[in-house]
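1. predicted model and sequence follow; I will ask about them next.
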Amino acid sequence: MAFGQFLKQIESFSNWKRGVYMSQAYHESS
């Protein structure tokens, strides 16, 4: 059960990292 929550945290972290990367690329392109 703790492992499932761990995977969820990793998934949300990767999503957050991707969001930061996308926003950075967006700001650089404009």
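-> Now that the structure is in, tell me what you want to look at. Just so we're clear, the structure is a prediction, and the values are computed from it rather than from any experiment.

2. only C-alpha atoms from now on, for both contacts and neighbour counts.
-> OK.

3. going along the chain, name the helices of the protein.
-> 2-29 (DSSP state H).

4. what's the local residue count around Ile10?
-> 12 (other Cα atoms under 10 Å).

5. for it, give its distance to Glu28.
-> Using Cα to Cα, to the nearest Å, we find Ile10 at a distance of 27 Å from Glu28.

6. put this next to the first one:
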Amino acid sequence: MKSMLEEYGKIVVVSIVIAIMIGAAALLRGAN
């Protein structure tokens, strides 16, 4: 059970990081 929660946590962290990167890229495009 613990291992599954850890795997899910990794997926959540990765998805959040990707979303932040996409948002930052969109803001930079909008600024330029």
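-> The structure has been received and is ready for your questions. Please read these numbers as outputs of a predicted model, since none were measured by experiment.

7. so what number do they get for TM-score?
-> TM-score of the superposed chains, computed with TM-score structural alignment, normalised by the length of the first structure, equals 0.95; 30 aligned residues with a Cα RMSD of 0.3 Å.

8. against Lys8 of the first structure, how distant is the equivalent of Ile18 of the second structure over in the first structure?
-> Under the alignment (TM-score structural alignment), Ile18 of the second structure maps onto Trp16 of the first structure. Here Trp16 of the first structure is placed at a distance of 12 Å from Lys8 of the first structure (Cα to Cα).

9. again, but for Ala2 of the first structure
-> Taking Cα to Cα, one finds Ala2 of the first structure at 10 Å from Lys8 of the first structure.

10. buried set for stretch 3-19 of the second structure?
-> When burial is assessed from 16 or more other Cα atoms under 10 Å, stretch 3-19 of the second structure yields no buried residues.
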